[in-house]
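Peer 1: Got a predicted model here, sequence first, then my questions.
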Amino acid sequence: MTESRPMTSSPSQTPAHRTVRWGRILPSIILVFVTVAVFWPVIGHQFLAWDDSVDVYKNPYLQVPSLSNLLHFWRHPYERLFTPLTYTIYALLAWAPKLLKTNPGAAVVPDPGLFHGFNLLLHLLSVLILWRILLLLLNRSKQPEIGVIVSPDALPLSWAACGGALLFAIHPIQVEPVSWVAGMKDLLFGLFSLAAVWHYLLYVDEKTLPGRRSHPGLHYGLATGAYLLALFAKPTAVVVPVMVGILAGWAWRHTWREQLSGLWVWFIIAVAWGFLTRWVQTGAILAFEPPLWARPLIAGDAVAFYLSKLIVPLRFGPDYGRTPQYVLGHGWLFITGLVPYFLAIWLWLKRKRLPWLGAAAGIFVVVLLPVSGLIPFEFQRHSTVADRYVYLAMTGPAFVSAWVLTWPKKKFAAIGGIIVLGFFLLSSSRQVPYWRDTQTFFEHALKVNPNSFLALNNLGFALAYQGQDVDAIRLFNEALRIEPESAVTHSNLANALVRQGKLEEGIQHYSEALRLVPNFARAHTNLGLALAELGRHLEAIEHHREALRVEPKFAEAHNNLGFELAQRGQFEEAMQHYTAALRLNPGYVDAHTNAGIALASQKRFDEAQHHFSEALRLAPTAKAHANLAGLLLQQMKFTEAELHYTEAIRLNPRYQNAHLRLSTLLAAQGEFARARHHVSEVLRLDPDHKAARRVLERIEYLDRSSKETIN
């Protein structure tokens, strides 16, 4: 007879294991929910006229999906930055709407929602990885003998790590990189840096605690791969080996000599990348290079500024105006610049009692070092400090928060943490809407820093784009009062003045922009347009050619030069430039239209019709219908021409030229009543229209002649 045995549940079914499993699932759900709740509105935000134009929607290498354009970012720096991974992601996101459509001729129109959604996804992944890093660190520091959490006693560590990750996720200083498309490089660099840290710590953990299923080699390979991707996203990742060394040295008590056995390859890569970055940025214009003695003070002031924003998270903006000149011009520099050094001395003295705080502070400072001002960088002409520089550095404060939540009086720590995180959540939720569009963004920036040259210039640009040139001119002049040698602002002011009909004054500002920056391609081609308005066509051609010498892939300059050449009857060369413009930007409506006009002038009607039809498909405007109608009229295709003129008038009932052309067409077909109606509409809109009166007289004459012939 078989002996019966009592039934037992498998370990996976025990209440303890179920509790542990939910202790891992619930924190991740909370992290995702809270982060999405704060940042979900960014998906409806627009691109900003603050680097988004240069990086995305006016980037010449994103206008046409092609392997050569993609490889350009891996072969050459762009805007003095070698960040090929970032620009590859930009390209794929910009091309996605076109590549997913069946219409191969559609123009590349980047969807800001895709970019913002991807930013949010990157931030979410970083938050979740940081949670796992914090949990691993807390486990090693609190329970070094346990390889994996298997006991409900360890459960609070998961929630403590969650609290630290929440600080990283929703602190208001994180709003800038998450809400700004151009902040994607910081998010990519942050994500892959955290992935590198996580896998390296797993590598250290599995080497230190053998005896269970482990793959240290795999983790080391993944860590190194992630580190390389972080460098391809942003060169600031050179600091990651030091960051890893601090964490591993603290949690596993490894000496730096022990650390170098695994990190020496990373340090070699970091040094090589540092030299590459310096070479790429050769020729960068620095408005002011502070003396060597002042740089440690400027760096200290930057760290003190960031600490103040962490503790008192108020008045965040894109431009704090904290330039080296501004900082050196105030006596308080010797307070703010020295405070971090005094704190560092105190932490060193307390290193045995507070090693965790020293490790967190070390991470915070190390990540900030490349952009602290110790080494001058280009954005310092506007400000040494910027919120986006703190993105990965927030790992340090997150670690402090997680550690505090493990203290014996967990209840009080938890209540305090919830209150603080609630405040951060509300503050970030208020901050996110400021990034929804260019005008809102820079109006807020001016409230934070009324003397922000960047905000004045870019708000002026936004208003000019909306047709508010008078207000834009006022803002550009105010920006030039603060920064008189800004070539971009001189060019923007010139654009607004030209639209106001003040050509001579506009030309003066274009010339000043080119004096300041001789290789300013857009200023060259815009100056060419202004000169052409004054009839100075040879000078205009010279400036368009100069723009193309500086920037051969400048589609607008190709189109503008083509137009000038066509006006001089040089159709063959003009078509070469129109073709180049359309190769660079197949959705360039003006280039299609101008090519159609040039081809029609040569009686190449079929080719001209192709370009006019393409322009109409891309932008079904009244003007596009009228252009195609005019071409059809030349080919005696009266019925089709009438249809397009009629559609042009439907779209724009005040389109006088379309009314006149249609009236002439109808009169030629003997439809005098309808012809009179259209010419009368022109005279109603403009009683002094001489051409309309001549057409009306012609219609009356033809009508009388036809009646006399019949009689």
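Peer 2: Done, it's in. Quick caveat: nothing in here was measured; it's all calculated off a predicted structure.
Peer 1: Going by C-alpha atoms from here, please, whenever you check contacts or count neighbours.
Peer 2: Will do.
Peer 1: mind listing what the residue nearest the centre of the chain touches?
Peer 2: Closest to where the C-alpha atoms of the chain average out (C-alpha atoms, centre = their mean) is A182, at 2.3 Å. Applying C-alpha atoms under 8 Å, 6 or more residues apart in numbering to A182 gives the contacts 51-52, 55.
Peer 1: now these as TSV including neighbour count?
Peer 2: As requested, those are arranged in TSV below (neighbours: other C-alpha atoms under 10 Å):
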residue	neighbour count
D51	15
D52	18
D55	20
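Peer 1: could I get the residues you listed as TSV with distance to G396 and secondary structure?
Peer 2: Output for those, formatted as TSV (distance: C-alpha to C-alpha, whole Å; DSSP: H, G, I helix; E, B strand; the rest coil):
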residue	distance to G396	secondary structure
D51	28	coil
D52	29	helix
D55	30	helix
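Peer 1: hold the first one in mind and look at this next one:
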Amino acid sequence: MEPNNNVRTEKKQLKTVDYFKRDGYAAYVLTVTVSVLCFLNSLCGDFVHDDIFAIRKNGDVSQRTSLLSVFSHDFWGTPMSYPTSHKSYRPLTILSFRLNHYLSEFNPVSYHIVNVLLHAAVTGLFTHICLSVICLSVQGAIIAGLLFAVHPIHTEAVSGLVGRADVLSGMFFLLSFLTYAWSANTRLLPGNTLRFSVSRPGLFVGSLLFAVLSMLCKEPGITVLGLNLLYDVVVVNRQVIDRLFLHKRYNTEAAPLLKRLCWIGFTLFVCMGFRLWMMGGELPPFMEQDNPASFSSSFLTRFLTYNYLACFNLKLLLAPITLSYDWTMDSIPLVEGLADTRNILTVSMYLGILFVGCAVSKRREGPIAVGLLFLCVPFVPASNLLFRVGFVVAERLLYIPSMGQCLLVAYGYMSLWRRFPRLQWLMVTMILLTIGSFGSRTLVRNNVWQSRETLFRSGLESVPRNAKVHYNYANYLKDEGYTELAIKFSKKAIELYPSYAVAWNNLGTLMTEATEAERCYTQALRYQPDHIAALINLGSLHFQQGSTQKGLSMLRRAEALDPHDAQMCIMLGSMLAHLGQSSEAGQYFRKAIQEKPDFADAYNNYGSYLQQTGRYQEAIENYRHAFLLDTSHVDAMTNAAQSLRHLGRLAEAESLLKRAVELRQSAVTLDQLGKFYLTTGQVKDALAIYRGIEEKLLNRSDITGLKNYAKVLVETKNLNEADGVLHRVLQVEPEDVTALHQMSNVQGLLQQHTQGLTYIERAIKVATVQGDKHVLSELLFAKASHLKDLKKYEEALLAYLDSLSINNNQPKAHVNAGAIYHMKHELKLAKHHYMETLKLEPSNHIARENLEKLEKLAKKKRVPQPG
């Protein structure tokens, strides 16, 4: 009798094997143990690349958002409804990260342990399917399991923490397939015959549920429904389908199959509808650099490239020699014509698949059919066949398809083993060499995922034509303070891909020259007009240069593009605060926090705003929130120390600054501690710190640090050294008003007032253009003081009066102006300025003494002279 779903076979015909005993048990132990050992060296890895944004900076992971919000946010913690959302919906993966955080916060070891254990579980499941469903021999199952356990293509999925999405999805994928096979109690016996009993609805529903769970870990997991459907049609009910379509014979034996197909179709329809609803009815926008082939106007180029990319993925599975964490842009040049020799590989691949398919059709090789299904079906979403994807090649997406490759290799090995018994020693040698070489490659590749530096360096070696790997390395160098090298690699990224807007924007942030920075931001917007970061940066630059309305206009454009952008809210708030629109500025700072409650920078910037308005206690609370969210947020710590100093809580301020120095032993943090010692009168301690970082400050041309160092040198009477340091500052930034002012003061202390006057005149010109009246008033006072010391009293008086016309609340300016009027015997004007001085500073003894002298002169004039 031909097998069908309605016939229960006799129990004596069913072969049952307990694979958890004897050799079967050894297969599980061996494959699972090797899978753990092969990835053991990945446990030392840090959070790298996408891990930082998906885990470290994701409020859904760190429990700063509610548990329910996980189900309305994308993989990166952005609400799915936002236009900037990536539309990647993987709540179960995020929940696993959230559990990790609950148990160990941000200890990367625990996250890596979970990834390795999940990979071991998937390896065990895969081995079990090879034994119990596909019915490979124990030896064949071990080979398939070991190949999967050690495959180098898995390093991105297992060693990279965000790859957990693929591993988790793979686990539920296998559970769905396994329960589907169990639902009909089907097994492929060694002779490629099929035995099964009536279906079990509970297991069938479980299979559908596992498919949904796989999708909620990562989107391609839903393809297991298609795999199950094809497995049912091509393998389990092949004869039924033959009779139904080839011989046009329909009978009731096809009914159960059709019912299953309907339920699978319905589930697939509901899942796809749900995903489309979550995405707001639109696919995520991608840039040309993400997937160049999909933006080509030539159908032939797209067709040839897409097919070659499928071949390239297969090549990675068969010979994972060159691997990279990123394959976008020009990593793989487009196949633009039929003359391209790479087409030979593509044709060869399809001929090979056709040959294997014919073998399956003729000989009904069930394991080969299952292997092809595992290889091809999960790859469909990455193929650009259904929709445009945001990558060229992604190794992590080959985690599930690699199961098909491992199964095919193991089955081919066992077929050759039986056919050529005399060459078994050679086959054993070859398979051991393959497993050994795969394992050693994986161990080496795991080290690449240890840190951002090792990962980005590996990309430069693997795909040197890829502009993105140069951009990523430039970003890393920027974060580490290697500005010159960061500029070099940013320029290289632009050289490789001239329209790379992100790289242009990054280069702009590295430029010290305002004109160069503006050119970079403008180029970024030329290639990508909706580049929000470039709009924010260019707006900020215009604002700093005094083009207030131009700067605000840029920020308003960014706001129109994405009103939810927290960085835009912060910058707009800063601008409005500077313009004195305090109430509106506060609203934007609070909006930034509301839009992104887990954004440490939002609290830090709001704290700075509160500090500027004198609300020091509130500022401290926001700073503390910032470095509670991000325990390495050194800026928030140093800012909090400033507010604590203002409140007189010096011990707390010093403690925070020392903590910041421990976290970041850099010239910047040490400069902050040195500045604190300077402002609290601990000049010797400040000098000791600056002596220690002097070389770093000079080498990096750290303008802020050098200016603070100059202040300490002036305080400690090291005037010639201060002169040298300020000369260095002015070489780098000749129009720095603060440095010019400092240099003028140093020249005055050295009794070189003419030179001091030269520097102060330069500072006044710059300050006049910038329009900062408070600074201009101070500079005019300094100019008047130099002129007074040069005994140019008339010019000095005019400068004092100019300073007072801007800011009348200057007791020193009043008293000096009064003294000059006193010398000129313009006593009424002198008295006026002395009186103004005493109003502002009642204890000013100079004004009081000079006023008494004026009174004595007035009395002498009133006493009648003897006639």
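Peer 2: Noted; the coordinates are in hand. The model shown is predicted, which means the values in this text are computed figures rather than measured ones.
Peer 1: Give me the TM-score for this pair.
Peer 2: The TM-score (TM-score structural alignment, normalised by the length of the first structure) is 0.77; 634 aligned residues with a C-alpha RMSD of 4.1 Å.
Peer 1: ok, back up a step: which of the contacts of A182 of the first structure sits closest to H45 of the first structure?
Peer 2: Ranking the contacts of A182 of the first structure by separation from H45 of the first structure, with C-alpha to C-alpha as the measure, puts D52 on top at 12.3 Å.
Peer 1: Looks like the closest one contacts S179 (just checking).
Peer 2: No: using C-alpha atoms under 8 Å, D52 of the first structure makes no contact with S179, being 11.7 Å away.
Peer 1: wait, doesn't L357 of the first structure sit right on A398?
Peer 2: No: distance between L357 of the first structure and A398: 11.2 Å, which falls outside the contact criterion (C-alpha under 8 Å).
Peer 1: Looking at these two, which is more packed in?
Peer 2: The residue with more neighbours, out of L357 of the first structure and A398 and counting by other C-alpha atoms under 10 Å, is A398; that gives 25 against 18.
Peer 1: quick one: the more buried one and W348 of the first structure, what's the gap?
Peer 2: A398 of the first structure sits 21 Å away from W348 of the first structure, taking C-alpha to C-alpha, to the nearest Å as the criterion.
Peer 1: in the first structure, which spans are strands?
Peer 2: For the first structure, none of the segments meets the definition of strands by DSSP state E.
Peer 1: Please go through it and pick out the longest helix.
Peer 2: Longest among the helix segments of the first structure by residue count, using DSSP state H, is helix 112-142.
Peer 1: Can you mark which positions in that helix are buried?
Peer 2: The neighbour-count check on helix 112-142 of the first structure (16 or more other C-alpha atoms under 10 Å) flags 112-141 as buried.
Peer 1: what do you get for stretch 495-510 of the second structure?
Peer 2: 496-510.
Peer 1: same question, stretch 49-67 of the second structure
Peer 2: Going through stretch 49-67 of the second structure with 16+ other C-alpha under 10 Å, the ones that come out buried are 49, 51-63, 65.
Peer 1: now stretch 349-369 of the second structure
Peer 2: By neighbour count, and taking 16+ other C-alpha under 10 Å as the criterion, the buried residues in stretch 349-369 of the second structure are 349, 356-357, 360, 364-369.
Peer 1: Could you dump those into CSV and include distance to L561 of the second structure?
Peer 2: Supplementary listing: these in CSV, determined by distance: C-alpha to C-alpha, whole Å:
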residue, distance to L561 of the second structure
M349, 45
V356, 52
G357, 51
V360, 54
R364, 57
E365, 56
G366, 54
P367, 53
I368, 52
A369, 50
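Peer 1: for the residues you listed, which one is nearest A524 of the second structure?
Peer 2: Of all these, M349 has the smallest distance to A524 of the second structure: 40.7 Å, by C-alpha to C-alpha.
Peer 1: what residue of the first structure takes the place of the closest one?
Peer 2: Structural alignment (TM-score structural alignment) places M349 of the second structure against P340 in the first structure.
Peer 1: what about the helices in the stretch 401-550 of the second structure?
Peer 2: When secondary structure is read from DSSP state H, counting those that start in this stretch, the stretch 401-550 of the second structure shows helices at 401-419, 424-448, 452-462, 467-479, 483-496, 501-510, 514-527, 532-544, 548-561.
Peer 1: Tell me, how many residues neighbour the spatially closest residue to G217 of the first structure that is not a sequence neighbour?
Peer 2: Once flanking residues are discounted, G217 of the first structure sits nearest to Y203: 7.1 Å by C-alpha to C-alpha, 6 or more residues apart in numbering. For Y203 of the first structure, the neighbour count with other C-alpha under 10 Å is 22.
Peer 1: now do S582 of the second structure
Peer 2: Burial of S582 of the second structure is recorded as 17 neighbouring residues (other C-alpha under 10 Å).
Peer 1: Over to T224 of the first structure?
Peer 2: T224 of the first structure has 21 neighbouring residues, counting by other C-alpha under 10 Å.
Peer 1: swap in N447 of the second structure?
Peer 2: 19.
Peer 1: same check, this time on G202 of the second structure
Peer 2: The number of residues packed around G202 of the second structure, counting by other C-alpha under 10 Å, is 10.
Peer 1: mind checking how far G163 of the first structure is from V242 of the first structure?
Peer 2: Note on G163 of the first structure: its distance to V242 of the first structure, by C-alpha to C-alpha, is 25 Å.
Peer 1: quick one, which of those two is more surrounded?
Peer 2: In this view G163 of the first structure and V242 are compared by other C-alpha under 10 Å, and G163 has more residues nearby, 27 against 19.
Peer 1: Just to check, the more buried one is in contact with I419?
Peer 2: No: at 11.6 Å, G163 of the first structure does not count as touching I419 under the criterion of C-alpha under 8 Å.
Peer 1: The alignment partner in the first structure of I431 of the second structure and V38 of the first structure: what is the separation?
Peer 2: In the superposition onto the first structure, I431 of the second structure corresponds to G417 when matched by TM-score structural alignment. Taken as C-alpha to C-alpha, the spacing of G417 of the first structure relative to V38 of the first structure amounts to 18 Å.
Peer 1: Now for the match of I431 of the second structure: which residues touch it?
Peer 2: G417 of the first structure makes contacts with 163, 405, as judged by C-alpha under 8 Å, 6+ apart.
Peer 1: ok so, going back, inside helices: which ones of the buried residues of stretch 49-67 of the second structure?
Peer 2: Using DSSP H to define helices, the subset of these located there is D51.
Peer 1: what's the closest of the buried residues of stretch 49-67 of the second structure to S462 of the second structure?
Peer 2: H49 (16.5 Å).
Peer 1: What are the neighbouring residues in contact with that closest one?
Peer 2: R452.
Peer 1: again, 10 Å this time
Peer 2: With contacts defined as C-alpha atoms under 10 Å, 6 or more residues apart in numbering, the neighbours of H49 of the second structure are 160-162, 325, 449, 451-453, 455-456, 472, 476.
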